[in-house]
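> Take this sequence and fold it.
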Amino acid sequence: MDGENIQDESGLGSDFDDDFDPLTGKDDPELPTNRYLDRELSWLAFNQRVLELAEDPLLPVLERANFLAIFSSNLDEFFMVRVAGLKRRILTGLAVPTNIGTAPQDALSDISAMAHVLQDRHARAFQDLVSPAMMAAGIHIATWDSLDEADHRSLRDYFSNQIFPVLMPLAVDPVHPFPYISGLSLNLAVRVRNSKTGKQEFARLKVPTMLPRFVRVDRREGFDNVRFIMLEDLIANHLGDLFPGMDILEHHVFRVTRNEDVEIEEDETENLIKALEKELLRRRFGPPIRLEITEDMDEVTLGLLVRELDVTEQEVYRLPAPLDLGGLFDLRVDRPDLRYVKHVPTTAVQLLAPEPNAEPDIFSSIARRDILLHHPYESFATSVQAFLEQAAADPDVLAIKQTLYRTSGDSPIVEALIAAAESGKQVLALVEIKARFDEQANISWARKLEKSGVHVVYGLVGLKTHCKLALVVRNENGVLRHYSHIGTGNYNPKTSRLYEDLGLLTADPQVGKDLTRLFNELSGYAIEKKFKRLLVAPLHLRRGLLKAINQETQAALDGKPSGIRIKVNSMVDEAIIDALYRASQARVPVEVWVRGICSLTPGLPGVSETIKVRSILGRYLEHSRIFSFHNGGDTQVYIGSADMMHRNLDRRVEALVRLVDPDHLTEIDGLFNRAMDDRTASWWLDNTGEWTRHHLDDSGKPLDDMQDRLMQQISRRVRPTGRR
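Presented below is the predicted three-dimensional model:
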């Protein structure tokens, strides 16, 4: 939840689900028709939970500012994808299924109403809560009018030397048509009057994105007492330099959000990359779907913007300044005392060398037993990254095969694959170039991989490859051995420090065979319908989960112990939800731990009375997916990449791996016990669709922070002899 493309992982996507077949959610006459919560409103409720963290005075103030930025970034992508997709469907007359049975236009109105309330609350949270708290801590967001003449002189010099040369005022008149307004750009709408003729004119001025949004007022100030002025405020107070000889009548900030979804009919194009690059160019010019304006904007200026941008009244959001609080990501203040206490991930105990000065041998460690990794509490760099780097350098490694969905452009993962290919190893990289908002970056480094000799493939037509898999084939005394990694998160060293994820390192030959078959299917023409330790979408992951849920249901009906525990980012799929309802009707205890969207309604009389739904948000983005079934006492646990959404189960290649080590099953059980404990800070979902935060006990003391507790617990794990 750091604002870096987190929405594709949290349930956003343009692909609406039009067709319902008996497997993916036929109506069950024994279940009420209003049993699903609306997915769009549920997503907005998730973002409200993010906002509640920003409003929490018990959190460090710069972390609260960061949560305000996350809220803003999240909402931007929600409009660019989900709202834009819904509006497109309405305008083109395509079917728009909704979970609550309302007409599509009514659904859009409900979303708009809730979004208006949340955006206003978000702006007030900065104005009334976070900004005053920052000020009390010595960080001031000043306005031009609050500064003295000495400050003005200093800032005028900065404006003249650093800002003025890059500004581009664009006039609007019969010779100059209304300019294109790029999506998410911050702009000044300026109305001026010719002092000689008295004629009024309009101009648009874009706030440059390459300049710091927060300008230091006086760099001589100490670290514990600093002042900033917003870039748009500084520009607005120097408009006379940009329009000499004109009277400045009005100036107001505005911002446009456009439809930036990408649509490609893969079966109708011969070159996916070229088609995608063309579509990415078109994305920039998508129609506007939201206009944010400052609350002081006059009606004349607003009327002009509404008319030229062709937006409806419902799409106008009048807010207190400043707009685009996502800019708070750029507030660079060196104040560790105002942030979470720094946490340094520990190396997984099983990957440490037994002696302090010995070089760790990752392959030997994996060969001894399966290793369950928990990031970011355990280091990604010294586990997954080191695994691939060691494989690239090891002369006994013959081949490396890996999926790449999102990674950083300068990723050591990419560099390791390049090094392996250049050293003569067989290297296959299955790159998903359709990862939302990372498409151009993925194309760039996919080409870099190809130039180095890596075999780059782009998966199966019509399916996104979302699974997180790596397979290393090693020659050990003439015998080929497979070393595998199956994870819940991307191979991205940057986000691995912010996202909570699980990963399994294993030398189990059965997993190696499963991955070999799966990679062959993805890169060639093999069709493998069954795997031993994997559940793979779209062929049989859904069926496998439904079978496991139904087995728990039957066990409960037979009077035997039963139980289902699921952790996901999103719970939307009707077939899965209905199966959980039927399990609850049979009195199966069902615990659902969800970060984002949840269309499942707990606590419905006669339907879901045994279902408990909790959500945990904090310093790390909860991102792992876990599926645990009692299974008659022989607990079955899977981890992997799939959320419970139609797209994940039907239109993506996803993979879950079954955990078999008893210690790993115990660890997963402990995670659920802690997450569902009433003494753990979390949000609880009720049968009206409302989420209620439980973070204080009856005496007003904070409840247990699960993420803090895990940091302490994992860092104290027993080290090998001689290690700390």
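
> Going by C-alpha atoms from here, please, whenever you check contacts or count neighbours.
Noted.

> residue furthest from the geometric center of the protein?
Most distant from the centre of the chain: residue 196, at 53.9 Å, with distances by CA atoms, centre = their mean.

> tell me which element the residue lying closest to residue 374 once chain neighbours are set aside is part of?
Closest residue in space to residue 374, ignoring its immediate chain neighbours: residue 502 at 4.7 Å, by CA to CA, 6 or more residues apart in numbering. Assigning secondary structure by DSSP states H and E places residue 502 in strand 499-506.

> With residue 211 instead?
Going by DSSP H and E, residue 211 is not in any helix or strand.

> give the contact list for it.
Neighbouring residues of residue 211 by CA atoms under 8 Å, 6 or more residues apart in numbering: residue 163.

> now it: how far from residue 699?
According to CA to CA, to the nearest Å, residue 211 stands 48 Å off from residue 699.

> Kindly report the same for residue 601.
30 Å.

> got it, and residue 112?
Noted for residue 112: a distance of 38 Å to residue 699, by CA to CA.

> To compare with the earlier structure, here is another sequence to fold:
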Amino acid sequence: MGDPASVSAEPVVTGQSGDLPADRFLDREEGWLRFNQRVLELAEDAQIPLLERARFLAIFSSNLDEFFMVRVAGLKRRLATGVAVTSATRHHPGELLQRVSDVSRELMLRQARCLHESVAPALAEAGIRIVRWDDLGADEQARMRALFHGSVYPLLTPFAVDPAHPFPYISGRSLNLAVTVRDPRTGRTMFARVKMPSALPRFIDLGGDRFVPTEDVVAGHLSVLFEGMEVLEHHAFRVTRNADLEVDEDETDDLVQSLENELRRRRFGPLVRLEVEETISEDVLDILRRELGAEEREVYRVPGPLNLAGLDRIADLPRPELRFAPVVPAEPSALAQDGFFDAVRSGELLVHHPYESFTTTTERFLALAAADPAVVAVKQTLYRTSGDSPIVESLIEAARAGKEVVVLVEIKARFDEQNNILWARKLEEAGCHVVYGVVGLKTHCKLALVVRRDDDGVLRRYCHVGTGNYNPSTARVYEDFGLLSAEPEVGEDLSDLFNHLTGFSRKSEYRRLMVAPTGLRDGLLHSIRREMDGHARGAPARIRIKVNSLVDEEIVDALYQASRAGVPVDLWVRGSCVLRPGLEGVSETIRVRSILGRFLEHSRIFVFENGGEPQVWIGSADLMPRNLDRRVEALIRIEDPAQRARLVELMDLAMAEGTASWRMAPDGTWERATRDGAGERLLELQSALRGDRHLRSVADG
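Sure, this is the predicted structure:
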């Protein structure tokens, strides 16, 4: 990747990017892996409560699964289809795959060390043990034998491999045992595969806060499965497969049916990773590699147990002394004093989750709309929601009450496709008008529109525009903002946008919204250029941006140009960032920070100094080509001066030298800063937000 001194010697590119250096972009894939490394560093941090460290190990595993199923699968598909063009970093997909393999292997081994050398010993000291089969006492083994025969054995189907039994298909993310047995009569050695039933937990509770991996219980009873055979060896293995869906919306008459067919095919996608325990024999590994078609770089040998995503169950143990202290969300004082609709009509409310309650704000807004006879219509977008969603129930109740209910359900939301199809059908059965968005685009914006005839006889539109999904479960752990408004221009904007989503409107300009894919990219580029122009005139100029990912090359180049013009740029990026800060003559005024903690930083905030009258936006869009060009996204401009000041204060606090964060270097590495030069702990942002009423009660302004 190079250091700052080497950048100036690189060839330069011409055109829209001017004379910026050719190596100005970092690899998106490695950037994402470095984000997951930061998650792992939380698991390694002994200052974090012990069960939360176990949860971060589980999150690391789940994240890595998704990375392989989507990003690595995409690189492999580009190679297989011959679309193996080099990336913006001038790396061939084959090179990227090898680099991804090397970094992933390093991180998986590091995760295993964290578990075995740090988290597991600390859990044992706290009386929580993850034990293997040979560690079980006689009584425990007896209980496991009873459990096996009663609840496990009926679910198992061992598959032998011989001329009459071809190698079985191994579904994605399933945990399996590779077993070698010998027939004592003939002396013949055979291979078999045993799949761990998905109905069983990853770790079986032995009682007394002791847990054993499910595969150990099965392995302890292989003699029952292969009666009369001699079991020579057994090893756990796991396959990850391509899980991206490919549906041509222009060629299908029934999007839902086509998507359901693709979902059935997802489990049979090409292999992208083979995980095996490091104790596996070369003979068994050779069989797996040959039969599964795994390349050498796709094989990951790690200490067992595999699939540490199952540590979530252990992290949920009722041991409050080993977990983060509970958070009691606040309720905006304006809502406590007045009726809900009266409060919103008297002034816009900006709510910050989970510090402020999702239940008593967003969820309550829709519940009241369903029950209020003065409400005549409800319109809503749903991208992801929970399995027992009160939001959906409110929409169903509104439809049953005779209100006009329109719900845009994005059934292409990755890994939530099946859930969203089920919700869509349930909503249709209740009488809601369900639409699936715009052909060729995912609808990712977070919008709700309630039409109500108020006591004065006026038909008013009450609106919610958010940065996060309408999901009560994730709202407790995702950090997000939402704006509740009864301002006429916001209502007109949402009406126009819903008409675009449900009909054939081509509207591209709005009053307080910037909407992708028609105007968001141009709007952001215009705002960046305005800061450059303002700085050239001597007016106050600054750019502050908070997003989950920054990988769009055109936006990155615009930020580079702003920096070269002298505009200070602060970037708060949770995940992957391809921009290189601090490059001499290129990005010297740019700082990049990342903050991870008990809450997932999920909100998107855009602040442009605008000559001393900051223009502030919140919304659903990250700075990625898919968000700007291939999704329907919406940002809303914050008008209330106190609310704007509140968001600017939050951005400045996150970027302050006295706030704990990861700081990005020009070569793309991240350094975690938790203490100052005197050894004192730096301010932990999320803790500060939980304790500071001013920072929490943004609606009170």
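
> How many residues are close by the residue nearest to residue 374 of the first structure?
22 (other CA atoms under 10 Å).

> correct me, but it touches residue 639?
Yes - Residue 502 of the first structure is within contact range of residue 639, at 7.4 Å (criterion: CA atoms under 8 Å).

> all strands for the stretch 201-350 of the first structure, in order.
214-216, 226-230, 246-258, 288-294, 316-319 (DSSP state E, counting those that start in this stretch).

> what's the shortest one in contact with?
It refers to strand 214-216 of the first structure. Contacts of strand 214-216 of the first structure (CA under 8 Å, 6+ apart): 226-231, 330-331.

> Pull up the aligned stretch in the second structure for it.
Using TM-score structural alignment, strand 214-216 of the first structure corresponds to residues 203-205 of the second structure.

> Can you provide the mean distance from that stretch to its aligned counterpart in the first structure?
On superposition with the first structure, the mean distance recorded for stretch 203-205 of the second structure (mean CA distance after the TM-score superposition for the first structure) is 2.2 Å.

> Residue 338 of the first structure maps to what in the second structure?
For residue 338 of the first structure, the aligned position in the second structure is occupied by residue 322, per TM-score structural alignment.

> brain fart, residue 412 of the first structure
So, by TM-score structural alignment, residue 412 of the first structure is matched to residue 390.

> Then residue 375 of the first structure?
Using TM-score structural alignment, residue 375 of the first structure lines up with residue 353 in the second structure.

> wouldn't its match be in contact with residue 480 here?
Yes - between residue 353 of the second structure and residue 480 there is a contact under CA under 8 Å: 5.1 Å.

> Compare the two (neighbour count), which wins?
Higher neighbour count among residue 353 of the second structure and residue 480: residue 480, with 28 against 25, using other CA under 10 Å.

> What residues does the more buried one make contact with?
352-354, 466-468, 601-604.

> same thing with residue 46 of the first structure?
Contacts of residue 46 of the first structure (CA under 8 Å, 6+ apart): 595-597.

> which of those residues does the second structure keep?
Retained in the second structure: 595-597, out of the contacts of residue 46 of the first structure (criterion both residues aligned by TM-score structural alignment, their matches' CA atoms under 8 Å).

> what does the host helix or strand of residue 593 of the second structure contact?
Following DSSP H and E, one finds residue 593 of the second structure within strand 590-594. With CA under 8 Å, 6+ apart as the contact definition, strand 590-594 of the second structure has outside contacts at 563, 568-575, 581-582, 654-655, 661-664.

> in the first structure, what residues pair with that strand?
With TM-score structural alignment as the criterion, strand 590-594 of the second structure aligns to 611-615.

> chain center to stretch 215-229 of the second structure: distance?
How far stretch 215-229 of the second structure lies from its chain's middle: 38 Å, per CA atoms, centre = their mean, to the nearest Å.

> number of nearby residues for the aligned residue in the second structure for residue 275 of the first structure?
Under the alignment (TM-score structural alignment), residue 275 of the first structure pairs with residue 258 in the second structure. Burial measure for residue 258 of the second structure: 16 neighbouring residues, criterion other CA under 10 Å.

> State whether residue 258 of the second structure and residue 246 are indeed in contact, as I suppose.
No - applying CA under 8 Å, one finds residue 258 of the second structure not in contact with residue 246, separated by 9.4 Å.

> how long is stretch 528-539 of the first structure end to end?
Distance across stretch 528-539 of the first structure, first residue to last, is 9 Å (CA to CA).

> Which part of the second structure matches that stretch?
Stretch 528-539 of the first structure maps onto residues 507-518 of the second structure, going by TM-score structural alignment.

> ok, and what's touching that stretch?
489-490, 493, 496-497, 500, 519-520, 523, 627-637.

> Where strands are concerned, which of those residues count?
Judged by DSSP state E, the contacts of stretch 507-518 of the second structure include 631-637 as members of strands.

> got a winner among the residues you listed for most neighbours?
Top of these by neighbour count (other CA under 10 Å): residue 634, with 30 neighbours.

> Just give me the match in the first structure for that one.
By TM-score structural alignment, residue 634 of the second structure lines up with residue 655.

> quick one: the residue lying closest to its match once chain neighbours are set aside and residue 138 of the first structure, what's the gap?
Closest residue in space to residue 655 of the first structure, ignoring its immediate chain neighbours: residue 536 at 4.5 Å, by CA to CA, 6+ apart. Residue 536 of the first structure is 53 Å from residue 138 of the first structure, where distance means CA to CA.

> With residue 584 of the first structure instead?
For residue 584 of the first structure, the distance to residue 138 of the first structure - CA to CA - is 53 Å.

> residue boundaries of the strands in the stretch 501-650 of the second structure?
513-516, 543-547, 569-573, 590-594, 600-601, 604-608, 615-619, 631-638.

> Which strands and helices lie in contact with the longest one?
With contacts defined as 3 or more CA pairs under 8 Å, 6 or more residues apart in numbering; DSSP states H and E, the packing partners of strand 631-638 of the second structure are strand 442-443, strand 513-516, strand 615-619.

> Kindly report the same for the third one.
Contact analysis of strand 569-573 of the second structure by 3+ CA pairs under 8 Å, 6+ apart lists strand 543-547, helix 553-564, strand 590-594, helix 641-655 as its packing neighbours.

> To residue 15 of the second structure, which of the ones you listed lies closest?
Closest approach to residue 15 of the second structure among those (CA to CA): helix 553-564, 11.3 Å.

> Please enumerate the helices of the stretch 101-250 of the first structure.
Applying DSSP state H, counting those that start in this stretch to the stretch 101-250 of the first structure gives helices spanning 104-124, 131-136, 149-158, 231-236, 239-242.

> looking at the second structure, where would I find the counterpart of the last one?
Taken onto the second structure by TM-score structural alignment, helix 239-242 of the first structure occupies residues 222-225 there.
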